[in-house]
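> Fold the following.
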Amino acid sequence: MLLKIQNTNKFLSGNIKITGSKSETNRLLLLQALLKGLTIENLSNSDDGTLMQKALESHSETIDIHHAGTAMRFLTAYFSIQKDRKTILTGSKRMQERPIGILVDALRSLGAQIEYLKNEGYPPLSIQGTTLTKSEVTLNANVSSQYISALMLIGATLPNGLTILLEGKITSVPYINMTLQLLHQVGIAATFQGQSIKIEPAQLKDVKKNITVESDWSSASYYYSLVALMHRYKEEQPTQITISSYKQDSLQGDAVLAEIYTQLGVVSRFEKNKLILEVDRSKELPELLELDLSNSPDIAQTIAVSCLGLGVGCTLTGLHTLKIKETDRLEALHTEITKLGGTIEVTDKSLHLAKMTTPLLQNCTIATYHDHRMAMAFAPLGICVPICIEDAGVVSKSYPYFWEDLKTLGFTQEIIG
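Reported below is the predicted structural model:
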């Protein structure tokens, strides 16, 4: 579906309800499968969350998780401990191009029985569930936090628990801490000190616990971008977007948005469980925004596009994990920003966007590369120019009602072709 969008209003006002964090949802769903009596409220309505839930409830031998990368990592660990059960874990063509060898090697070192069915180091996998007898594993610290979290989530089921030793500089610390805090919430003893994570063994019994998932901060990023782009209008028109449900002491690394976007003229206020975003037009925008996003790489696309629309240069580093997402997000950003008239350079772990001094090109068609975040990151530019989003339905991976919510803020939408 090719969708043409635009918003010519000089103000934004609305209330948006965003469902639970995809990251928290998938961690809690796996814990729910291991612990009787755990109930979860405000689950993510994303494709990834739905696929994770269906996979955990399925009794089929073959489990297809399509594009759901988090589910692939978490379920590889989960099915490896399902004694006497054989599982074929597969996914989309792109999923079969995303490496998983680091996690498989770690699980094998603990005693897991996992084989590759096509290419070494990549899905699909044949997993014969068994009891993992070892209790210590070593990983490079700069790998995807999903590998580390996958091991943490099953650690308590091992006879002697699990110690994960991390070598080198640790990246994506907030996601490790999120997993740690969720383990604590369900009564599993775990520590993360220095380069070592230790999960104590536990009798996984009826926990009689209810947990409400906080709304997704990654999805909130697009509203931060929208409000920031209203800085272009110097008229004192009211701009206020209220989104729920959020809290200041969030477990999600992407909550750093509130701090980052103050530099781009967005004021964040918390009232009970609501997050209120307003534009500060008196804020002088920087010539160059420099950020290390190694702890929150999923918001890099949104920030780069915000800067493009505001005419602010940016240098974003710590982006090495973006190469192996739904697409190579760095190369995708390079291609699509160039279409709009921007000047951008990327490496395998960073991007540099030059300050935009000319108007954005109008009616450009943005390719999404089967990547939900490409579609949603570029959508706010509809405030600046009419823009077309290719394969707009891809947003269902994390935020199915994104386009409907944009309509409530005054975006006109036209399906082309």
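
> make it CA atoms for all contacts and neighbour counts henceforth
Fine.

> Please name the residues that touch residue 137.
Shown in contact with residue 137 (C-alpha atoms under 8 Å, 6 or more residues apart in numbering): 106, 109-110, 162-165.

> do that again at 7 Å, thanks
106, 163-165 (C-alpha atoms under 7 Å, 6 or more residues apart in numbering).

> Tell me which helix or strand comes right after the helix or strand hosting residue 365.
Assigned by DSSP states H and E, residue 365 belongs to strand 364-366. Per DSSP H and E, the first helix or strand lying C-terminal to strand 364-366 is helix 372-378.

> and this one, so I can compare the two:
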Amino acid sequence: MNVILQKSSIANQSSIVITGSKSESNRLLLLQALFPEINIKNLSNSDDTKVMQYALQTSEDHIDIHHAGTAMRFLTAYFATQEHRKVVLTGSSRMKERPIKILVEALNTLGADIAYLESEDCPPLKINGQQLIKDKVTLNANVSSQYISALLLVAPKLTNGLELTLEGEITSVPYINMTLDLLHQIGVKTEFEANVISVSPKTTKADSQTLIVESDWSSASYFYSILALSPVGTQITLSSYKQNSLQGDSALITIYKDFGVETRFNKNAIVLKKTAENVTPKMYNLNNSPDIAQTIAVTCLGLGIECQLSGLHTLKIKETDRLEALKIEIEKLGGQIDITENSLHLFSNKSLNCDVSIDTYNDHRMAMAFAPLALKISIQINEANVVSKSFPSFWEDLKTLGFNIS
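Next comes the predicted model:
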């Protein structure tokens, strides 16, 4: 499905309800599988979370998680610890290109039995569940935080817990802290000192409780972009959000203040308001929140301003090579951009090419990041239904705001 967005303007005041965080939902689903006494509310309605739910509930021995990278990492660790369970874990053609060697080697070091079925270092995986006795493992700290979180989530069920040593500068610390916080909430003891994370085994039941998933901050990023590209005075209310969020992408509050977008908390909602124009060049290190890089780059493109983003090394192994995809699509629009292995430099531009078709590369964030440009130009988004991976109602929500979509 392709969508065409005619040049649009939006209502001065609008309200949108955003689904639960995919990151929190998938972590809690894994913990619920280990500790069934946990209840969860406001789960994400994303494809990734539905796939995760299905995989944890099915008795099948061949599980296809399609494009869901988080599910692939978390489920690899989960099934590795499930004694007497044999599973083949596979995914889309892109998933079969996404490396998982670091996690597989760490689990095998702990005593797991995981083998590759096709190309070395990538899914599909043959997993023979084991009781894992060993409790010490070391990882490079600059790898995807999902490898680290996958190990931490299963750690309470390991015979002797886990002592995980991280070597070098740690990537995406907020996502690691999110995992540790959720473990604390169910009564698991952890320590994070210097570069060593320790998780104690939990032989008793978890504290029986209902955990409410906060709405997804990554999804909120597209509305911050919309505000930044809108006239001063425009306002959007998003729910449900917490001031003490566990999500790294809540850095949006600070970042988009630089674009003249103010954030106010009102009970369980955030009220975003464009209060000023700010078209000065932007520079951010997104080491802790790389998922909002595409949104920020496209916001700057729409405003015609320069930006430099660093800390992006994990974008090369996402649903697509996001840096390369950004470069191709931004250049279609008439922008000039340089990329390296871990950064991008977007140069200021005076105008955008109209009626361009944006390719999405099976990547939900490509589709959603470019959509706000319809406030400046007419644009087509190809394979637009890819948004269901994290935000199924995205196009309907844009129509609610006043976007002209066909």
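
> need the contacts of residue 137 of structure 1 in CSV with neighbour count, distance to residue 374 of structure 1 and secondary structure, can you?
Below are these laid out as CSV (neighbours: other C-alpha atoms under 10 Å; distance: C-alpha to C-alpha, whole Å; DSSP: H, G, I helix; E, B strand; the rest coil):
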residue, neighbour count, distance to residue 374 of structure 1, secondary structure
106, 20, 32, helix
163, 22, 37, strand
164, 21, 34, strand
165, 17, 34, strand
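
> For the residue nearest the centre of structure 2, give me its contacts.
Residue closest to the average C-alpha location in structure 2 (C-alpha atoms, centre = their mean): residue 291, at 5.7 Å. The contact partners of residue 291 of structure 2, by C-alpha under 7 Å, 6+ apart, come to residue 218.

> In structure 1, what sits opposite it in the alignment?
Here residue 291 of structure 2 is matched to residue 298 in structure 1, going by TM-score structural alignment.

> isn't there a helix covering its match?
Yes - applying DSSP: H, G, I helix; E, B strand; the rest coil, one finds residue 298 of structure 1 inside a helix.

> That one and residue 291 of structure 1, how far apart?
13 Å (C-alpha to C-alpha, to the nearest Å).

> Residue 164 of structure 1 now?
Distance from residue 164 of structure 1 to residue 291 of structure 1, by C-alpha to C-alpha: 29 Å.

> Look up how far residue 79 of structure 1 lies from residue 34 of structure 1.
Look at residue 34 of structure 1 and residue 79 of structure 1: by C-alpha to C-alpha, they are 11 Å apart.

> same deal with residue 288 of structure 1?
Taking C-alpha to C-alpha, one finds residue 288 of structure 1 at 46 Å from residue 79 of structure 1.

> So those two - more neighbours on which side?
When neighbours are counted by other C-alpha atoms under 10 Å, residue 79 comes out ahead of the other of residue 288 of structure 1 and residue 79, with 22 against 16.

> That one pairs with which position in structure 2?
Aligned partner of residue 79 of structure 1 by TM-score structural alignment: residue 79.

> Can you name the next helix or strand after the host helix or strand of that match?
Assigned by DSSP H and E, residue 79 of structure 2 belongs to helix 69-80. Note on helix 69-80 of structure 2: by DSSP H and E, the next helix or strand toward the C-terminus is strand 86-90.

> Give me the mean distance between that following strand and structure 1.
For strand 86-90 of structure 2, the mean deviation from structure 1 after alignment is 0.3 Å (mean C-alpha distance after the TM-score superposition for structure 1).

> what's the spacing between the closest residue to residue 7 of structure 2 other than its chain neighbours and residue 227 of structure 2?
Spatial nearest neighbour of residue 7 of structure 2, chain neighbours left out: residue 378 (4.5 Å); criterion: C-alpha to C-alpha, 6 or more residues apart in numbering. Here the criterion is C-alpha to C-alpha. By it, residue 378 of structure 2 lies 18 Å from residue 227 of structure 2.

> The closest residue to residue 63 of structure 2 other than its chain neighbours and residue 118 of structure 2, how far apart?
What sits nearest to residue 63 of structure 2 in space, not counting adjacent residues and going by C-alpha to C-alpha, 6+ apart, is residue 89, at 5.1 Å. From residue 89 of structure 2 across to residue 118 of structure 2, the span is 12 Å (C-alpha to C-alpha).

> list residues touching both of those two?
The contact lists of residue 89 of structure 2 and residue 118 share residue 124, where a contact means C-alpha under 7 Å, 6+ apart.

> What is the corresponding segment of structure 2 for the strand holding residue 365 of structure 1?
The aligned range for strand 364-366 of structure 1 is 356-358, by TM-score structural alignment.

> on average, how far is the matching stretch from the matching bit in structure 1?
Stretch 356-358 of structure 2 sits 0.2 Å off on average (mean C-alpha distance after the TM-score superposition for structure 1).

> Just the residues contacting that stretch, thanks.
By C-alpha under 7 Å, 6+ apart, stretch 356-358 of structure 2 touches 329, 332-333, 379-382.

> Return the distance of it from the chain's centre.
24 Å (C-alpha atoms, centre = their mean, to the nearest Å).

> next one: stretch 262-280 of structure 1
The answer for stretch 262-280 of structure 1 is 21 Å, by C-alpha atoms, centre = their mean.

> Next, the buried residues of that stretch.
Across stretch 262-280 of structure 1, burial judged by 16 or more other C-alpha atoms under 10 Å covers 262, 264-268, 270, 274-280.

> Looking at those, which are in strands?
Per DSSP state E, strands hold the following members of these: 266-268, 270, 274-279.

> just to confirm, which helix or strand has residue 137 of structure 1 in it?
strand 136-140.

> just the ones in strands among the buried residues of stretch 262-280 of structure 1 now: which is nearest residue 1 of structure 1?
residue 277 (30.5 Å; C-alpha to C-alpha).

> circling back to that earlier point, in JSON lines: the buried residues of stretch 262-280 of structure 1, plus distance to residue 194 of structure 1.
Shown next, in JSON lines, are the buried residues of stretch 262-280 of structure 1 (distance: C-alpha to C-alpha, whole Å):
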{"residue": "262", "distance to residue 194 of structure 1": "31"}
{"residue": "264", "distance to residue 194 of structure 1": "34"}
{"residue": "265", "distance to residue 194 of structure 1": "36"}
{"residue": "266", "distance to residue 194 of structure 1": "35"}
{"residue": "267", "distance to residue 194 of structure 1": "34"}
{"residue": "268", "distance to residue 194 of structure 1": "32"}
{"residue": "270", "distance to residue 194 of structure 1": "32"}
{"residue": "274", "distance to residue 194 of structure 1": "35"}
{"residue": "275", "distance to residue 194 of structure 1": "33"}
{"residue": "276", "distance to residue 194 of structure 1": "36"}
{"residue": "277", "distance to residue 194 of structure 1": "36"}
{"residue": "278", "distance to residue 194 of structure 1": "39"}
{"residue": "279", "distance to residue 194 of structure 1": "39"}
{"residue": "280", "distance to residue 194 of structure 1": "40"}
